[in-house]
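J.: Structural data only, the sequence is not supplied:
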């Protein structure tokens, strides 16, 4: 299993507030399945990040693009593969 970080910059604060509850439910389900290594929000309010456990970048992207915040345009995504040392 590899780890991929999705950096999720804020695009729309109002949409973020509206869809945050569904986002948290979605992430909790992924955590339960073992698909999330770590998640965090940035203290300065500019967004957050999720580190996914996935077999490929494509799998990590699929997980992130199903996030309600991304679906509804509250956040964008930027991906990088991690090597945790």
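T.: That came through fine. Treat the numbers as computed from the prediction; the structure is a model and nothing was measured.

J.: From here on, just use CA atoms for contacts and neighbour counts.
T.: Noted.

J.: need the contact list for residue 50.
T.: 5, 6, 7, 8, 36, 37, 38, 39, 40 (Cα atoms under 8 Å, 6 or more residues apart in numbering).

J.: what's the farthest-apart pair in those?
T.: For the contacts of residue 50, with distances taken as Cα to Cα, the pair at the greatest spread is 8 and 37 (15.6 Å).

J.: Use this one as the comparison:
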């Protein structure tokens, strides 16, 4: 399993508001399916970050393209494979 960090910079504020609940439901389902490790918004309102778990980059991109934010043009995206390092002091 590999991890992919996806930056979701703001593209359309109104569409982001309109599709937020669908986006969050999508991410919840993906977390339940163990396809999303974690996600969250940037506190400055510029967008958000999703960490996908996938076998390949193509698989991660296919997950990403199902996100309502991407399908509806609310956000742009940038993806990078991410080598996760853990801190034993944190209990995830």
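T.: Arrived safely, thanks for sending. Everything quoted here is computed from the prediction, not taken from an experiment.

J.: Any idea what the TM-score is?
T.: The TM-score (TM-score structural alignment, normalised by the length of structure 1) is 0.97; 85 aligned residues with a Cα RMSD of 0.5 Å.

J.: Now rank the contacts of residue 50 of structure 1 by neighbours and give me the top one.
T.: residue 5 (24 neighbours; other Cα atoms under 10 Å).

J.: Tell me the residue in structure 2 aligned with it.
T.: When structure 2 is aligned by TM-score structural alignment, residue 5 of structure 1 is paired with residue 5.

J.: Report the separation between the most centrally placed residue in structure 1 and residue 17 of structure 1.
T.: With distances taken as Cα atoms, centre = their mean, residue 50 lies nearest the centre of structure 1, 4.2 Å away. Taking Cα to Cα, to the nearest Å as the measure, residue 50 of structure 1 falls 18 Å from residue 17 of structure 1.

J.: Next: residue 83 of structure 1.
T.: Distance from residue 83 of structure 1 to residue 17 of structure 1, counting by Cα to Cα: 32 Å.

J.: again with residue 25 of structure 1
T.: Relative to residue 17 of structure 1, residue 25 of structure 1 is positioned 14 Å away (Cα to Cα).

J.: Return the distance of whichever helix in structure 1 runs longest from the chain's centre.
T.: With DSSP state H applied, the helix covering the greatest number of residues in structure 1 is identified as helix 13-33. Helix 13-33 of structure 1 has its C-alpha centroid displaced from the chain centroid by 9 Å (Cα atoms, centre = their mean, to the nearest Å).

J.: Give me the mean deviation of it from structure 2.
T.: Here the mean offset of helix 13-33 of structure 1 against structure 2 after fitting is 0.4 Å, by mean Cα distance after the TM-score superposition for structure 1.
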